[in-house]
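S.K.: quick one: sequence plus predicted model below, questions after.
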Amino acid sequence: MDMRKAIIAQTSFSLRLSSHLLSFSNNLAFSPLSLHSLLGLLAAGSSGPTHDQLLSFLGSPVASELAALHSQISNVILADGSAAGGPCLCYAGGVWVDASRNLKNSFREVAGSVYKAEAHSVPFRSMPEECRNQINNWVEQMTTGKIKELLPSR
């Protein structure tokens, strides 16, 4: 994999996304890296036209290139350097799927090892409020209390 090309593609994605979002508002904060990571994770779990469209949008010829880039990002850039006097960065990713749907073990492996995302199967259909609370508690814990209610009650 050519890391230089992967970084150029990620930068191009970030600039396209910024340009598009700024056309709606000039008072905006977002993380292009987080969105790129999310879409890369979706590409890892998709197939067919959806897979091809995600790769095209992200500027990557193959999902393995995205995985290699995000593996480097999570292991180097997002590493907690506070023990050595560096910054403490926190990155949390989660995949929440209804328990009636099975996630492939290969996807769980890529989600965890490459994207550092936890994969959870929960009973959304039969216990939606409990699932909402579980997700909110997880997000609150992962953000050290900065985000308390990602999913508000109805």
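M.R.: Looks like it arrived, so ask away. Numbers count the residues shown, from 1 in each chain.
S.K.: C-alpha from now on. contacts and neighbour counts both.
M.R.: Fine.
S.K.: and residue 30, how far from residue 96?
M.R.: 22 Å (C-alpha to C-alpha, to the nearest Å).
S.K.: put this next to the previous one:
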Amino acid sequence: MDLRESIINQNNFALGLTKQLLQTEGKQSNLVYSPLSIHVLLSLIAAGSKGPTQDQLLSFLQSKSTDHLSSFAAELVSVIFSDGSPSGGPQLSFANGGWVDRRLPLKPSFKQVVETSYMAALTQVDFQTNTGRDGTNV
């Protein structure tokens, strides 16, 4: 994975998304969103998909493969979660995770990518009763 190329692709994705949102929302309203969060979410979905869906997501994210997206996410996460300054600050926190209906089977390989590359949590819940695996409300 070429980190520079991945950053350029992510920036192009963010700029294209911003352009679309500004055209859709118009100039009469305020808009706050996180292109990185959207990129990570779509990357997670791409990692769990296949066929035409995955191909379309990879094209939209301007990436060659889900492996490239996962490698980029792992690199990004290692930088975001590290505190490289000698004085001990500042540090950025990034929360990310997903909820999946517990009736849907999760492939162990997908769960591993989510947890190791994206440092995210997958929680299986019952969307019909709004309870988590342990019975607590979600």
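M.R.: Right, received. Where do you want to start? Note that the coordinates shown come from a computational prediction; the quantities given were computed from them, not determined experimentally.
S.K.: any idea what the TM-score is?
M.R.: The TM-score (TM-score structural alignment, normalised by the length of the second structure) is 0.86; 131 aligned residues with a C-alpha RMSD of 1.8 Å.
S.K.: on that earlier part again, which one of residue 30 and residue 96 of the first structure has more residues nearby?
M.R.: residue 96 (14 against 10; other C-alpha atoms under 10 Å).
S.K.: so who does the more buried one touch?
M.R.: 119, 120, 121, 122 (C-alpha atoms under 8 Å, 6 or more residues apart in numbering).
S.K.: quick one, what contacts the equivalent of residue 60 of the first structure over in the second structure?
M.R.: Aligning on TM-score structural alignment places residue 60 of the first structure opposite residue 63 in the second structure. By C-alpha under 8 Å, 6+ apart, the contact set of residue 63 of the second structure is 6, 9, 69.
S.K.: which SS state does residue 63 of the second structure fall under?
M.R.: coil (DSSP: H, G, I helix; E, B strand; the rest coil).
S.K.: which of the contacts of residue 63 of the second structure count as buried?
M.R.: 6, 9, 69 (16 or more other C-alpha atoms under 10 Å).
S.K.: surely residue 118 of the first structure forms part of a strand?
M.R.: Yes - Residue 118 of the first structure sits within a strand when classified using three-state DSSP.
S.K.: please name the nearest non-neighbouring residue to it.
M.R.: Take residue 118 of the first structure and drop its neighbours on the chain: the residue closest to it by C-alpha to C-alpha, 6 or more residues apart in numbering is residue 94, 4.7 Å away.
S.K.: thought the one you found was touching residue 112?
M.R.: No - if you go by C-alpha atoms under 8 Å, residue 94 of the first structure and residue 112 don't touch, sitting 9.2 Å apart.
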